[in-house]
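compute the structure for the input listed below.
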Amino acid sequence: MPPTTRKPAPDATRRSDRSRRAIYDAALALVAEVGYPRTTIEGIAARAGVGKQTIYRWWSSKADVLLEAFLDLGRQAAEQPAGPGAEGTVPDTGDLAADLKAVLRATVDGLLDPRFEAPSRALAAEGLVNAELSREFVAKLLEPSLQQYAERLRSAQDAGDVRPDIDPRIALELFVSPLAQRWLQRTGPISYEYTDTLVDYALYGLTPR
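Here you go, the predicted model:
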């Protein structure tokens, strides 16, 4: 009797990874197309080709799905080759102005990237009226970057490049908040020139030197 060929057992881990990736892609695509309020677990499941019970096994709400999908998208971008100032990473070359300009330029690139712009705009807009989502959005997506800005400003204080009495968490708002507001409200174009100017105004003030 000829020997039988045993088929390898299915790799459950690989199958789960494929399902998870399909869910991420479906969630980001849907929120970009129809907005956060009209995005549903059922819609994500149908688009991803999985049962909604699969989603509920891993996440408790659509907010959890979308935030994790967005974080994953950011991790993928971070793994791509990039120089100093890649989005989310504040360099410390000893030149505070150059470091801030570099990371804000990378942020401009991220905000204008079609992969990020539509889902991040939808999540940010919904956060204005959804307090719970806003708290999660800030804690999981914004706070890590804000902490890096604050650490860089503290380093500049230690080097004598920033007044010792300033609060880094307030100071970083001078260049981060105007960029976020202009992008979200579409009050004007965002560009390298714009963010460079924000840094100059924040560091050197408005009065004659």
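
hey, let's count contacts and neighbours off CA atoms from now on
Will do.

what ranges do the helices span in the chain?
For the chain, the helices defined by DSSP state H cover 12-34, 41-48, 52-58, 62-79, 96-112, 114-127, 131-137, 143-158, 168-171, 173-185, 192-204.

how close does A150 get to R75?
To R75, A150 is 21 Å away according to C-alpha to C-alpha, to the nearest Å.

oh, that last question was meant for D167, not what I typed.
Computed as C-alpha to C-alpha, the D167 to R75 distance reads 30 Å.

give me the most central residue, this structure.
Nearest to the geometric centre of the chain sits L141, at 5.2 Å (C-alpha atoms, centre = their mean).

and for the residue lying closest to it once chain neighbours are set aside, the neighbour number?
Nearest non-adjacent residue to L141, counting by C-alpha to C-alpha, 6 or more residues apart in numbering: L71, 7.0 Å away. By other C-alpha atoms under 10 Å, 15 other residues sit near L71.

isn't L71 right next to L142, touching?
No. Here L71 does not reach L142: they are 10.6 Å apart, not a contact under C-alpha atoms under 8 Å.

buried ones in stretch 142-158?
Residues of stretch 142-158 classed as buried under the neighbour-count rule (16 or more other C-alpha atoms under 10 Å) are S145, L146, Q147, Y149, A150, E151, R152, L153, R154, S155, A156, Q157.

this one next, for a side-by-side:
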Amino acid sequence: MPHESPGSPPSDPPGPDASRRSDRARRAILSATRDLVAEVGYTRLTIEGIAAAAGVGKQTIYRWWRSKAAVLFDAILEVNSHEQGSVDLPDTGDLESDLRLVLRGTVAALAEPANDRLQRAIAAEIQTDISVAEELVRRLLRPQLDACAARITLGIRAGQVDESVDADLAVELLFGPIFHRWLLRTGRLDDQFADNILALVLKGLRPH
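Now for the predicted structure:
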């Protein structure tokens, strides 16, 4: 059994886990960002406000993010449970089933009240700020759209989709009606709506 030599100082107890402390601070910052942008909008969102709401110093935020837009998009990505470029769609071999899962998930995310407020704040901002719009497409929308297009391309190879179909355009046809209804509040966003869109679009995608 190990023992200390006479006169040697006692072993220091383990200190606080810096990684856990950092992770708690990061999550607090992202949560505060989501709450604030839904409450005051993107234009009035400030690093100072985020820091105060999260209980951290401004320098803590600037250590990890270069701007409030960068913080915001990490906050959105955390809610959507993926990082840039790592979107994976299911591939069960049944294209209709896989796309149904994705579309229903999109509808559910947009219908969730907290996420709805967050997304609407961003939707308003991208009308006048092209840099935020480009960041939204690059970090959030493009990975999702590309992943769906890749899944449709696999459907073409498997003979489930006509070989003449443009996969990117097919994705626009699937998601366009969902975002249109969400943005303009023209009707209910639910599984039935997602399923109806999918059924209609797949009629045009099937091999002729």
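
could I get the TM-score for this pair?
Overlay of the two chains. TM-score (TM-score structural alignment, normalised by the length of structure 2): 0.84; 195 aligned residues with a C-alpha RMSD of 2.3 Å.

please name whichever of the helices of structure 1 is nearest to R6 of structure 1.
Among the helices of structure 1, helix 12-34 comes nearest to R6 of structure 1, with 17.6 Å by C-alpha to C-alpha.

quick one: that closest one to structure 2 mean distance?
Between helix 12-34 of structure 1 and its aligned stretch in structure 2, the superposed structures give an average distance of 1.1 Å (mean C-alpha distance after the TM-score superposition for structure 1).

tell me, stretch 97-107 of structure 2 lands on which residues of structure 1?
The aligned range for stretch 97-107 of structure 2 in structure 1 is 98-108, by TM-score structural alignment.

the matching stretch vs structure 2 - mean distance after superposition?
Comparing stretch 98-108 of structure 1 with its match in structure 2 after superposition yields a mean distance of 1.7 Å (mean C-alpha distance after the TM-score superposition for structure 1).

for A114 of structure 2, give me its contacts.
A38 (C-alpha atoms under 8 Å, 6 or more residues apart in numbering).

got it, and the one 3 residues further on?
Residues near R117 of structure 2 by C-alpha under 8 Å, 6+ apart: A38.

how close does it sit to G55 of structure 2?
As for R117 of structure 2, its distance to G55 of structure 2 is 23 Å (criterion: C-alpha to C-alpha).

same question for T33 of structure 2.
Separation of T33 of structure 2 from G55 of structure 2 (C-alpha to C-alpha): 12 Å.

more crowded one of the two?
Between T33 of structure 2 and G55, counting by other C-alpha under 10 Å, T33 is the more crowded of the two (29 against 13).

that one maps to what in structure 1?
Counting by TM-score structural alignment, T33 of structure 2 lines up with A27 in structure 1.

spit out the contact partners of its match.
The contact partners of A27 of structure 1, taken as C-alpha under 8 Å, 6+ apart, are T39, I44, V65, L66, A69.

how does it look with 7 Å?
Going by C-alpha atoms under 7 Å, 6 or more residues apart in numbering, A27 of structure 1 touches I44, L66.

again with the one 5 residues further on
If you count contacts by C-alpha under 7 Å, 6+ apart, A32 of structure 1 has them with A118, P119, A122.

now with 10 Å, please.
Contact partners of A32 of structure 1, counting by C-alpha atoms under 10 Å, 6 or more residues apart in numbering, are A26, T39, P114, R115, F116, E117, A118, P119, S120, R121, A122, L123.

could I get the contacting residues of S67 of structure 2?
Applying C-alpha under 10 Å, 6+ apart, the residues near S67 of structure 2 are T46, I47, I61.

what do we get in structure 1 for the second one?
Right, I47 of structure 2. In structure 1, I47 of structure 2 lands on I41 (TM-score structural alignment).

what's the nearest residue to its match if we skip its chain neighbours?
Distances taken as C-alpha to C-alpha, 6+ apart place K62 nearest to I41 of structure 1, at 5.9 Å, with adjacent residues excluded.
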